[in-house]
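Trainee: The following block contains a protein sequence and its predicted model.
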Amino acid sequence: MGEVEAFSARRSKGCCHKTETTIVVTNKRVLLLSQRFHWGKPIYGAEESFHIEDLKFVSMSHIGLGQKEAQQTYNQLQAMLQARLDSKAGRHVSLFVAAAAAAAVAAAEAAAAVAAAAAAAAAAAAAAAAVQGLTPTRNLPAAAAAAAAAAAAAAAAAAAAAAAAAAAAAAAAAAAAAAAAAAAAAAAAAAAAAAAAAAAAAAAAAAAATATAAAAAAAAAAAAAAAAAAAAAAAAATAAAAACHQVKQ
């Protein structure tokens, strides 16, 4: 199953209806369990399961939550998914850095082995030179050839050691670049989260302003209706008074 997280969202409607929704998130799927109650008795249940990557295509309102609760649940799931993606990316970068470090260590060990081989070749060359000093004159060309071959082997070993050192330096540079990329990705994720929070706050403020404006408009309409009713009542009273005056005359 992997990591499992769960949280609940509740919605009450009046004094007798209530909807409880439980969201269970595993490493791959999201499970929504919705239960409706009437005076404390369960009357309806619903279940919805979908892949966590398809979260952006799923609406929460069809499982019994209101618009506000559905939006809050959606935001929570989105934040959870983003955190998991960031964690997965961090684990991948950590594995890459560890692999690069292991490669650097292996390259250093190879360089040490090549250096040891070069030292052994140098010792062999020295031994060949010592033998050359004790060799009769007729064997001098062969001894010289052996010494030249030993020197060439030592030069090749030194070149291999230099190449291994260059590979180790390249691996270390790659590890440093990967660490810098991981830091940049974390900073970008933090900036995106802050921007999302700011956008959510702005949306909430706009919704509150809209609700306030609607309430003010409703109050103005009610006041206008009351004024119209008062004017109509005054006109009716005036007409009644005029009729009464005519009757008296």
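Mentor: Thanks, I have it.
Trainee: C-alpha from now on. contacts and neighbour counts both.
Mentor: Noted.
Trainee: all helices for the protein, in order.
Mentor: Along the chain, counting by DSSP state H, helices occupy 67-134, 140-248.
Trainee: Go through those and pick out the most buried.
Mentor: Comparing the helices of the chain by mean neighbour count (mean count of other Cα atoms under 10 Å), helix 67-134 ranks first with a mean of 16.
Trainee: other SSEs contacting that one?
Mentor: strand 5-13, helix 140-248 (3 or more Cα pairs under 8 Å, 6 or more residues apart in numbering; DSSP states H and E).
Trainee: A107 is nearest to which of the ones you listed?
Mentor: A107 lies closest to helix 140-248 among those, at 5.3 Å (Cα to Cα).
Trainee: so what does that closest one touch, helix or strand wise?
Mentor: Contact analysis of helix 140-248 by 3+ Cα pairs under 8 Å, 6+ apart lists helix 67-134 as its packing neighbours.
Trainee: Between helix 140-248 and the helix it packs on, find me the angle.
Mentor: Interaxial angle of helix 67-134 relative to helix 140-248 (axes from the mean of the first three to the mean of the last three Cα atoms, to 10 degrees): 170 degrees.
Trainee: chain center to stretch 106-126, what's the gap?
Mentor: 47 Å (Cα atoms, centre = their mean, to the nearest Å).
Trainee: right, I mislabeled it, should have said stretch 123-143
Mentor: Distance, centroid of stretch 123-143 to centroid of chain: 70 Å (Cα atoms, centre = their mean).
Trainee: Let's see the distance spanning that stretch from one end to the other.
Mentor: By Cα to Cα, to the nearest Å, the extent of stretch 123-143 from end to end equals 15 Å.
Trainee: hang on, the earlier thing: could you say which one of the helices of the chain comes nearest to E5?
Mentor: E5 sits nearest to helix 67-134 of all the helices of the chain, at 9.2 Å, using Cα to Cα.
Trainee: Got another one to weigh against that:
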Amino acid sequence: MEVSKALERCGRAARRPALARLGVDDAALRRAVRGGVLQPERGLYALPTAPAGLVALLRNRELLTCSSAAGYHSLWSLPSAGPRHVYHRRAAAVRADAVHHAGLLLPPCANRPVAALADVLIHALRCLPFAESLVMVESAVSRGDMTVGFLQQRLPGKRNGKARAVLQWVDRGADSLLETLARTYFRQAGISVQPQAYLERVGYVDLLLDGWLVVELDGRHHAEWNQVKKDHRRNNESVLQGYTALRYYYSDVVYRPEAMVAQVLAVLGRRR
């Protein structure tokens, strides 16, 4: 494989062993450096367009993990402006502006400085707040890339009690992190929740509470006018059938869940 193509596959920067696994030999690397490929340090190669953050990771021999690796593994995640989460075999070598995670169960990703999915999730369960770790784990479980049992077996003892408590709320069937969070908050409040319930002439609704209260959760795509009209018609049909419908948005679920749950309890309380 050509050096430039191999570097592209690795995110535009890589160490020599990763490039060797892609079929790049030392002679090709020397030619590539003469042709304009950068060599920030011995054994490290980068295209001129390589992200500075990736080059810094490789120079310091760190691996992304926890929330910082969610994007690479295509996991749901909540916005975070916090420090980078990394693994390094020597904690003292981690930069001061990063969060260090110790211990790996599996080899890291082949072509990127990223921890394996299982290690990313275990680090997240031990490190992140409840909601952030829950959505990461559930997205992996829902698509079949991870099981709750696998994680539970690798989180023994009292020190992992917080992590195992998150796993008790992991479920399948949610289409988005909004559904995961809303379903969990409602169940924690003692409400019976049926995710992705099917109603005649309405279709699937996000959540059905106590068998009669429909809760729909709107992401960004619901701002499109055609989708808005479709949602309103679905709401009208559900009301005609005797259901009550409430709609909540990203900001409600992520930033104001207490107010959302209070409203739902108030509506349910009238029927009860």
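Mentor: Cool, the structure landed. Predicted, not measured: the structure shown is a model, and the values here were computed from it.
Trainee: Could you report the TM-score for this superposition?
Mentor: TM-score of the superposed chains, computed with TM-score structural alignment, normalised by the length of structure 1, equals 0.23; 104 aligned residues with a Cα RMSD of 6.4 Å.
Trainee: Distance check, A149 of structure 1 against A130 of structure 1.
Mentor: Look at A149 of structure 1 and A130 of structure 1: by Cα to Cα, they are 15 Å apart.
Trainee: whoops, I mixed them up, A243 of structure 1
Mentor: Look at A243 of structure 1 and A130 of structure 1: by Cα to Cα, they are 148 Å apart.
Trainee: next one: A218 of structure 1
Mentor: A218 of structure 1 sits 111 Å away from A130 of structure 1, going by Cα to Cα.
Trainee: again with M80 of structure 1
Mentor: Going from M80 of structure 1 to A130 of structure 1 by Cα to Cα gives 75 Å.
Trainee: Next: L33 of structure 1.
Mentor: As for L33 of structure 1, its distance to A130 of structure 1 is 88 Å (criterion: Cα to Cα).
Trainee: try S49 of structure 1
Mentor: Taking Cα to Cα as the measure, S49 of structure 1 falls 83 Å from A130 of structure 1.
Trainee: Return the distance of stretch 79-98 of structure 1 from the chain's centre.
Mentor: 7 Å.
Trainee: now the strands for the stretch 1-150 of structure 2?
Mentor: For the stretch 1-150 of structure 2, applying DSSP state E, counting those that start in this stretch gives strands covering 13-15, 38-41, 44-46, 63-64, 84-87, 98-101.
Trainee: Just the buried residues of the last one, please?
Mentor: It stands for strand 98-101 of structure 2. For strand 98-101 of structure 2, the neighbour count (16 or more other Cα atoms under 10 Å) marks V99, H100, H101 as buried.
Trainee: So which elements touch it?
Mentor: The helices and strands touching strand 98-101 of structure 2, judged by 3+ Cα pairs under 8 Å, 6+ apart, are strand 84-87.
Trainee: possible to save the helices of structure 1 as TSV with distance to I23 of structure 1?
Mentor: Below are these laid out as TSV (distance: least, Cα to Cα, whole Å):
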stretch	distance to I23 of structure 1
helix 67-134	9
helix 140-248	22
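Trainee: Among those, which comes closest to V25 of structure 1?
Mentor: In terms of Cα to Cα, the element of the helices of structure 1 nearest to V25 of structure 1 is helix 67-134, at 8.4 Å.
Trainee: Next, the angle from that closest one to strand 5-13.
Mentor: In terms of direction (the same axes, to 10 degrees), helix 67-134 of structure 1 departs from strand 5-13 by 170 degrees.
Trainee: Run the chain-centre distance for helix 67-134 of structure 1.
Mentor: With Cα atoms, centre = their mean, you get 25 Å for helix 67-134 of structure 1.
Trainee: excluding its backbone neighbours, what's nearest A169 of structure 1?
Mentor: Leaving aside its chain neighbours, A169 of structure 1 sits nearest to A104 (7.5 Å; criterion: Cα to Cα, 6 or more residues apart in numbering).
Trainee: That neighbour contacts A173, correct?
Mentor: No: when contacts are counted by Cα atoms under 8 Å, A104 of structure 1 is not listed as touching A173 (9.9 Å).
Trainee: Now for F7 of structure 1: which residues touch it?
Mentor: With contacts taken as Cα atoms under 8 Å, 6 or more residues apart in numbering, F7 of structure 1 has the following neighbours: T22, I23, V24.
Trainee: Return the distance of it relative to A189 of structure 1.
Mentor: The gap separating F7 of structure 1 from A189 of structure 1 is 24 Å, by Cα to Cα.
Trainee: Ok, V105 of structure 1 next?
Mentor: Applying Cα to Cα, the value for V105 of structure 1 to A189 of structure 1 is 32 Å.
Trainee: and what of A100 of structure 1?
Mentor: 24 Å.
Trainee: Pull the number of nearby residues for L64 of structure 2.
Mentor: Using other Cα atoms under 10 Å, L64 of structure 2 has 25 other residues around it.
Trainee: how far away is it from L54 of structure 2?
Mentor: Going from L64 of structure 2 to L54 of structure 2 by Cα to Cα gives 10 Å.
Trainee: quick one: common contacting residues for the two?
Mentor: Counting by Cα under 8 Å, 6+ apart, L64 of structure 2 and L54 have no contacts in common.
Trainee: just to revisit the earlier point, of all the helices and strands packed on helix 67-134 of structure 1, which lies closest to A122 of structure 1?
Mentor: Proximity to A122 of structure 1 (Cα to Cα) singles out helix 140-248 among those, at 6.2 Å.
Trainee: wait, what's in contact with R36 of structure 1?
Mentor: Counting by Cα under 8 Å, 6+ apart, R36 of structure 1 has contacts H17, K18, T19, E20, P42, I43, Y44, G45, G64.
Trainee: try it again with 7 Å
Mentor: R36 of structure 1 makes contact with K18, T19, E20, P42, I43, Y44, G45, according to Cα atoms under 7 Å, 6 or more residues apart in numbering.
Trainee: could I get the residues you listed as JSON lines with neighbour count and distance to F96 of structure 1?
Mentor: Formatted as JSON lines, the contacts of R36 of structure 1 follow (neighbours: other Cα atoms under 10 Å; distance: Cα to Cα, whole Å):
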{"residue": "K18", "neighbour count": "20", "distance to F96 of structure 1": "50"}
{"residue": "T19", "neighbour count": "21", "distance to F96 of structure 1": "47"}
{"residue": "E20", "neighbour count": "18", "distance to F96 of structure 1": "44"}
{"residue": "P42", "neighbour count": "13", "distance to F96 of structure 1": "52"}
{"residue": "I43", "neighbour count": "11", "distance to F96 of structure 1": "53"}
{"residue": "Y44", "neighbour count": "12", "distance to F96 of structure 1": "50"}
{"residue": "G45", "neighbour count": "15", "distance to F96 of structure 1": "46"}
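Trainee: Just the closest of those residues to Q72 of structure 1, please.
Mentor: When the contacts of R36 of structure 1 are ranked by distance to Q72 of structure 1 (Cα to Cα), E20 comes first, at 14.1 Å.
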